[in-house]
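Q: show me how the following folds:
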Amino acid sequence: MWSLTMRASTSVAPPGAKTTMTLIWRLGNSWALRGAAPATSRATAAAIRRFIPIIPLPVDGVGRPSLRFIGRNAFQKGPSTVSETENVFRPATPRPAHEGNGMPQSGRTDGPKDPYLLASLHRGLEVLDCFGARNSWSLADLSTHLGESKATIFRVLHTLEQFGYLAKDAATGRYAPGLGLHALGAAAVRHEQLRWQALPPLQDLAESTGETVHVGILHDGVVVTVQIVDGTRAVRMHSAVGKRSPAHASALGKVLMAYLPDGEVDAVIAAQGMARFTERTLTTPGGLREALHRARLDGYAQDEEEIEAGLRCLAAPITDHSGRPTAALAISAPASRMDPARVAALVPQVKATALRISRMLGSPSMAAA
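A: Below is the predicted model of the structure:
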């Protein structure tokens, strides 16, 4: 077993003041936190420091450690400097008074105060977190576990039930995950499946063309890159997973919007606008609709220096198990290497790679192709 012993100075520091504590790794796999140096000789203290790693830790204004431990594996090796502790510890606020109820907490109630944190949503997510550890809960158990009143927890449970994220058993009154949570989980799995199943085809295309290739999805009217393989050429396009790009000005965005109903395209334009990035950026709904119509007919879309001067992209749709285009694959390169002849040669390669990924995702329409 791992044991923690924590000590702090008995004096109360002014609010916000920081003093120093030390973390000492002792024999028997036990750890001790100590504040003021123990009554021992300097020679003894020096001997201890020769064999035991010591880590300075900050202490809050009331003499409590202001850092918390985040896992047993973090203690396998004791870092010797303050900077090395950053990956082992993280700031935390004191736990609420109800923490000592003997039950494991959800782990989401601590952490630095965030002025943008929505308290009601935070509480709802805390409740949902509980269903990761136990499949069903009663109102009374959740109230005790989270240290909240039954009235508060009932309102949270009722709201989650109305949205389908939880289901209530009429016979027992217990709550369990609903179909809404299953749908969210399935969506997350699909995105992870897309990321990693797309990787080998992307690597093949990047190797054969020497250019950077990437996969993106349309999320809230913005293109988000979910996978990327850098090209092999010295001068190439650089991107990163998680990068967000305007849909109206990117090849990925245009090829994905090409398959949306008109109403959804209108919603994207209304929400995101049509900002100008270069002289070639489409800035009118009419011009964008014409480009979307052409992309749907051709089966691919282009970004002809519309986001960044000197950079061109070519994209084709990826369809999922339902046959709908839910992602797209693009190849990007400097405009000097993307003349009309090169684009014409790349189109079949990009479409073939998108088709390959679609087949891997079980697309029924693509499987028959």
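
Q: going forward, measure contacts and count neighbours with C-alpha atoms only.
A: OK.

Q: and the helix or strand that contains residue 355, what's buried?
A: Using DSSP states H and E, residue 355 maps to helix 340-360. Judged by neighbour count using 16 or more other CA atoms under 10 Å, the buried positions of helix 340-360 are 343, 346-347, 349-351, 353-360.

Q: from the middle of its chain, how far away would it be?
A: The chain centroid and the centroid of helix 340-360 are separated by 29 Å, computed with CA atoms, centre = their mean, to the nearest Å.

Q: same thing with stretch 144-155?
A: 29 Å.

Q: quick one: buried residues of it?
A: Under the neighbour-count criterion of 16+ other CA under 10 Å, stretch 144-155 has 145-147, 153-154 buried.

Q: next, the second sequence, to be compared with the first:
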Amino acid sequence: MGDSKKDNRHVQSIQRAMAIIETLDKYRELGVTEIAEKLGLERSTVHRILSTLKALGYINQNPTNHKYSNSFRFFEIGNNVIQSLGFRRQAMPFMQELSTKSNEAVNLAVLDGKYVIYIDKIESPATIKVDLPVGKRMPAYCTGLGKVLLAHLPEITVRELFEDEPLIRYTKNTITDIDELCQHLAKIREQGYAVDNEEYVEGLLCIAAPIWGHTKNVVAALSVALPKFRYSDDDDKIAHIRDILLDVARRFSISLGYQPPHIDS
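A: Modelled structure (predicted):
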């Protein structure tokens, strides 16, 4: 009964507008009929909503094929949210230190549902680089940053996030079973860091650590991404970068007001 009353307070037109925005985010550019078919809506309803969003500056229309796409207004809003969080400004000295010490690409990300969003990065000075652009939205279950963020959610929450769709296999190393993923996340939680060993992109190795806030919750994740060929399974070099990452992530967390648990000597 309570749930029914809550549902009745939802505004249907807003729900439909958001569904259209998310569909355009997934497919990039679609016509009115295509959107209507994918969402099971009347063509006239879709056209009316698109016209409103276009007038407000949230939707663009291609003058050649007349199809619609999301505008840069969403990027502007997202960037403002990131700036208001203060992570980029506070993180930069730590990211610069990590970049200098590792000589590899450094990334900062937050969790958005079942996805991880890159909110800042420092590129590697090397000629051959790992390019993960700011604003990139990637599946959390097969990336180092995403896994370390998922690892600090309750297991039931992780299962609910992925219950409606299968875990897609991107490489031979991608985990596609939810039970195996939950076991893997438990290990990440225990050891304090995650490794993406060519699970999303072949040839890419990523080591990620959590960033804790003053409420003792994980608020972001920091990673070092490197082309795997450059290390040739050199465990000592990889362990050295991991240790640098964990030290920097710990001090970044402390700067945010996090108090690490006391460990008796």
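
Q: and the helix holding residue 355 of structure 1, what does it pack onto?
A: The helices and strands touching helix 340-360 of structure 1, judged by 3 or more CA pairs under 8 Å, 6 or more residues apart in numbering; DSSP states H and E, are helix 199-209, strand 311-319, strand 325-334, helix 364-367.

Q: what is the third one packed up against?
A: The helices and strands touching strand 325-334 of structure 1, judged by 3+ CA pairs under 8 Å, 6+ apart, are strand 212-219, helix 251-257, strand 311-319, helix 340-360.

Q: what's the answer for the shortest one, then?
A: Identification of packing neighbours for helix 364-367 of structure 1 by 3+ CA pairs under 8 Å, 6+ apart yields helix 340-360.

Q: so the helix it packs on versus strand 311-319, what angle?
A: Here helix 340-360 of structure 1 runs at an angle of 30 degrees relative to strand 311-319 (axes from the mean of the first three to the mean of the last three CA atoms, to 10 degrees).

Q: report the angle between helix 340-360 of structure 1 and strand 325-334.
A: Relative orientation of helix 340-360 of structure 1 and strand 325-334, computed by the same axes, to 10 degrees: 150 degrees.

Q: helix, strand, or coil at the residue most central in space within structure 2?
A: Central residue of structure 2 (CA atoms, centre = their mean): residue 116, 0.9 Å from the mean position. On the three-state scheme (DSSP: H, G, I helix; E, B strand; the rest coil), residue 116 of structure 2 is labelled strand.

Q: over to residue 117 of structure 1?
A: The three-state label given to residue 117 of structure 1 by three-state DSSP is coil.

Q: what number of residues lie near it?
A: 9 (other CA atoms under 10 Å).

Q: same thing with residue 44 of structure 1?
A: Residue 44 of structure 1: 9 neighbours (other CA under 10 Å).

Q: corresponding residue for it in structure 2?
A: Mapped onto structure 2 by TM-score structural alignment, residue 44 of structure 1 lines up with nothing.

Q: now residue 44 of structure 1: which helix or strand?
A: Counting by DSSP H and E, the element that carries residue 44 of structure 1 is helix 42-51.

Q: which part of structure 2 matches the next helix or strand after that helix?
A: Scanning forward in sequence from helix 42-51 of structure 1 by DSSP H and E, the next helix or strand is strand 54-59. Under TM-score structural alignment, there is no match for strand 54-59 of structure 1 anywhere in structure 2.

Q: so which elements touch strand 54-59 of structure 1?
A: The contact analysis (3+ CA pairs under 8 Å, 6+ apart) places strand 54-59 of structure 1 against strand 19-26, strand 67-69.

Q: now those strands in TSV, with mean neighbour count and distance to residue 129 of structure 1?
A: Below are those laid out as TSV (neighbours: other CA atoms under 10 Å; distance: least, CA to CA, whole Å):
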stretch	mean neighbour count	distance to residue 129 of structure 1
strand 19-26	19	31
strand 67-69	15	20
